[in-house]
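Enquirer: Sequence below, structure please.
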Amino acid sequence: MTDQNHKGDQPAQPTDSGSGNAPGSGADGQPESTGAPTEESKSGGDSGDTDPFKNAAQFDADFPDITTDDAIDEDLVEMVEVGVRLQAERDEYLDLARRVQAEFENYKRRVEAQRVEQRARAAEDLAQELLPVLDAGEAATSQGDEHAAALHTQLLITLEKQGLKKVDEVGIEFDPKIHEAVLHEDGDADSPEVSEVMRTGYLWNDRVIRPAMVKVRG
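Expert: Below you'll find the predicted structure:
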C-alpha cells in the first residue's frame, strides 16, 4: 500500500521548456529537414519556371525576322543591292574624273599651243618691223659702207637663227607664192624665171612675211 502511494507521488518528466514544440519540429513549428531529397526537388521543382525551351514559340512570334530564312535572304538581297549601287556610283565618279582629267589635258595643250603661237607671232612681228633696217643695211652694203655692212650681216645672222630666210635668188622659176613680178622681159625660157631681184623677200619659219619684188623673163 505504501509503495503504490509512493509511485503515485513521483513527479512527471520535464518537457522542452524553451519551445514547447513536439520532437522533430523546427523552431518555427515546421518539420525539420532531414537532408533527404524530396520528390519535388528530384524533379527540379516547377519545370515550367526553369525549362529553357518553354518560351521558344513566344520568342519566334516576337522576333520572326531574326530566325527565318526569308529575312536573311531579304537582308542579303538588300546588301547586294547597296553594293551594286555603290559600285555604280563609284564607276560614275571615276568616269567623271577621267573626263575632267581629259578636258584639263586638252585645255593645257590648247593653252600651250596658243602660247607657242603667240611667241611665234610676236617674233614674226618683230622680224617684220626689222625689214626696213635690213633693207637699209643691204643698200649701204651695196654702196660699200663697211660698218653698215658689218651690222647688217650680224643682224641677218641673228634673225636667221630664229627662222628668217632671204628670198633673193636669180635664175630660178618664178613662184607667185614668194615672188612679186614688177617687170617683164622677153626670153626663150619655156617657163618664166626670175632675171633680177628688185627687193629682197623674206620667209619667217617658212612663212612668207614679204614676197621678193622681181623682174621676170619669159
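
Enquirer: rest of the way, CA atoms for contacts and neighbours
Expert: OK.

Enquirer: and the host helix or strand of residue 104, what does it pack onto?
Expert: Using DSSP states H and E, residue 104 maps to helix 69-142. Judged by 3 or more CA pairs under 8 Å, 6 or more residues apart in numbering; DSSP states H and E, helix 69-142 is in contact with helix 64-67, helix 146-162.

Enquirer: wait, which of these is closest to residue 139?
Expert: helix 146-162 (8.9 Å; CA to CA).

Enquirer: Mind listing what's buried along the closest one?
Expert: Within helix 146-162, the residues scored as buried using 16 or more other CA atoms under 10 Å are 148-149, 152, 156, 159.

Enquirer: Go ahead and name everything in contact with it.
Expert: 127, 134, 137-138, 140-141, 205 (CA atoms under 8 Å, 6 or more residues apart in numbering).

Enquirer: go on, stretch 69-76?
Expert: So stretch 69-76 is contacted by 65-66 (CA under 8 Å, 6+ apart).

Enquirer: For the comparison step, fold the sequence that follows:
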Amino acid sequence: MSDMGDGDLYDPDDLSDAELAGTASRSASDSAAAADAASASTTDADDIPERQSELEDIDTLSALDFDTPEVGDAEAEIDWSEVDVPALLAERDEFKSIAQRVQAEFENFRKQANTRAQADADRATGRLAEAFLPVLDAAEAAFLRHPDEVGPLLNQMLAELKKQGLETLDLDGQMFDPEVAEAVAHEPVNGGEPSVAEVLRSGYQWKGKTLRAAMVKTTD
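Expert: Here you go, the predicted structure:
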C-alpha cells in the first residue's frame, strides 16, 4: 500500500489487490452479521403473538374448575316434576315385601332344618338307648340278688341315662294303661278297674315317648 499524506484524497487505485480483497471480505462479513441480526429480530417479533396466545391458553386452563361435582349439586339438578314419586314408592314397597318374604322363608327353612337335625339325633340316641336296655335288665336282676353290691352301679347308670332323656316308668299302684304297660298276668280281686299290682320288667320312656312298655301284673 502506497503512503498518503494528510491532505491526500482516498484513491482506490492506490490500494493493492490484497488490501482490496481484505476490505471486501470484511464488508461481506459485516453485511452477513447485520442480516442475521435483522432476521433474528424479525423472528422474535413474529413469535410474540404466538407466545401471548399460549400464555392466554394457560390462564384459561388454570381458571377452569376440574373438581368432581358433589352429590348435592347433582340432586339440585333433578327435575322432580318429571319423577313419578308414587311409582318409585310402590316399587320400593314391592322390593321390601320381597325381601321380607325371602327372609321369612329362610327363617322357616332354618327352623325346619334344625328340627329335622334334632329329630335325627334323637332317633339315633334313642336307638342306642334301646340297645342298652338289656344291660339295664341284667343290672336290675343282679340288684334283686345283690342289692348292696349292684345298687350303686345301677343308680349311677340310670342317673346318667336320665340326663340324656331316658326315664323309668313308675307304674306301681297306677291304673293300667296299655300305652305304657303290657299285662302278662292278672289277679282278679273285686271286679273294679284294673291297676298295676306288680312290675315284672321295667318300662322306659325316651324324651317323653314310650321306648319300651313295662311288663306288669294287674289286679282289679
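
Enquirer: What does the TM-score come to for these two?
Expert: Superposed pair, TM-score by TM-score structural alignment, normalised by the length of structure 1: 0.58. Supporting alignment: 142 aligned residues with a CA RMSD of 2.1 Å.

Enquirer: Can you go through the contacts of helix 146-162 of structure 1 and name the buried ones?
Expert: For the contacts of helix 146-162 of structure 1, buried by 16+ other CA under 10 Å: 127, 134, 137-138, 140-141.

Enquirer: closest to residue 166 of structure 1 among those residues?
Expert: Nearest member of those to residue 166 of structure 1, counting by CA to CA, is residue 134, at 10.6 Å.

Enquirer: any idea what residue 167 of structure 1 aligns with in structure 2?
Expert: Counting by TM-score structural alignment, residue 167 of structure 1 corresponds to residue 169 in structure 2.

Enquirer: that older thread, so for residue 48 of structure 1, which of the helices and strands packed on helix 69-142 of structure 1 sits nearest?
Expert: Here helix 64-67 is closest among these (CA to CA), at 23.4 Å.

Enquirer: matching residues in structure 2 for the closest one?
Expert: Helix 64-67 of structure 1 corresponds to no residue of structure 2 when matched by TM-score structural alignment.

Enquirer: elements contacting that helix?
Expert: In terms of contacts (3+ CA pairs under 8 Å, 6+ apart), helix 64-67 of structure 1 is packed against helix 69-142.

Enquirer: Would you agree residue 202 of structure 1 falls within a helix?
Expert: No: under DSSP: H, G, I helix; E, B strand; the rest coil, residue 202 of structure 1 falls outside any helix and is assigned strand.

Enquirer: quick one: the counterpart of it in structure 2 from residue 34 of structure 2, how far?
Expert: Aligned by TM-score structural alignment, residue 202 of structure 1 pairs with residue 204 of structure 2. Here residue 204 of structure 2 is placed at a distance of 129 Å from residue 34 of structure 2 (CA to CA, to the nearest Å).

Enquirer: hmm, back to that, tell me the one among the buried residues of helix 146-162 of structure 1 nearest to residue 108 of structure 1.
Expert: Of the buried residues of helix 146-162 of structure 1, the one sitting nearest to residue 108 of structure 1 (CA to CA) turns out to be residue 159, at 29.8 Å.

Enquirer: what's the first-to-last distance across stretch 196-211 of structure 1?
Expert: Taking CA to CA, stretch 196-211 of structure 1 runs 14 Å from one end to the other.

Enquirer: How far off centre is that stretch?
Expert: Centroid separation between stretch 196-211 of structure 1 and its chain, computed with CA atoms, centre = their mean, to the nearest Å, is 52 Å.

Enquirer: What are the contacting residues of it?
Expert: By CA under 8 Å, 6+ apart, stretch 196-211 of structure 1 touches 124, 127-128, 135, 162-170, 177-180, 212-216.

Enquirer: again, only using 7 Å
Expert: 124, 128, 163-168, 170, 178-180, 212-215 (CA atoms under 7 Å, 6 or more residues apart in numbering).

Enquirer: quick one: stretch 115-132 of structure 1 aligns where in structure 2?
Expert: Stretch 115-132 of structure 1 maps onto residues 117-134 of structure 2, going by TM-score structural alignment.

Enquirer: post-alignment, the matching stretch versus structure 1, mean distance?
Expert: For stretch 117-134 of structure 2, the mean deviation from structure 1 after alignment is 1.8 Å (mean CA distance after the TM-score superposition for structure 1).

Enquirer: which of the residues in that stretch are buried?
Expert: Of all the residues in stretch 117-134 of structure 2, those buried under the rule 16+ other CA under 10 Å are 122, 125-126, 129-130, 133.

Enquirer: any chance of those in a markdown table, with distance to residue 43 of structure 2 too?
Expert: Putting these into a markdown table (distance: CA to CA, whole Å) gives the following:
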| residue | distance to residue 43 of structure 2 |
| --- | --- |
| 122 | 103 |
| 125 | 105 |
| 126 | 108 |
| 129 | 111 |
| 130 | 113 |
| 133 | 117 |
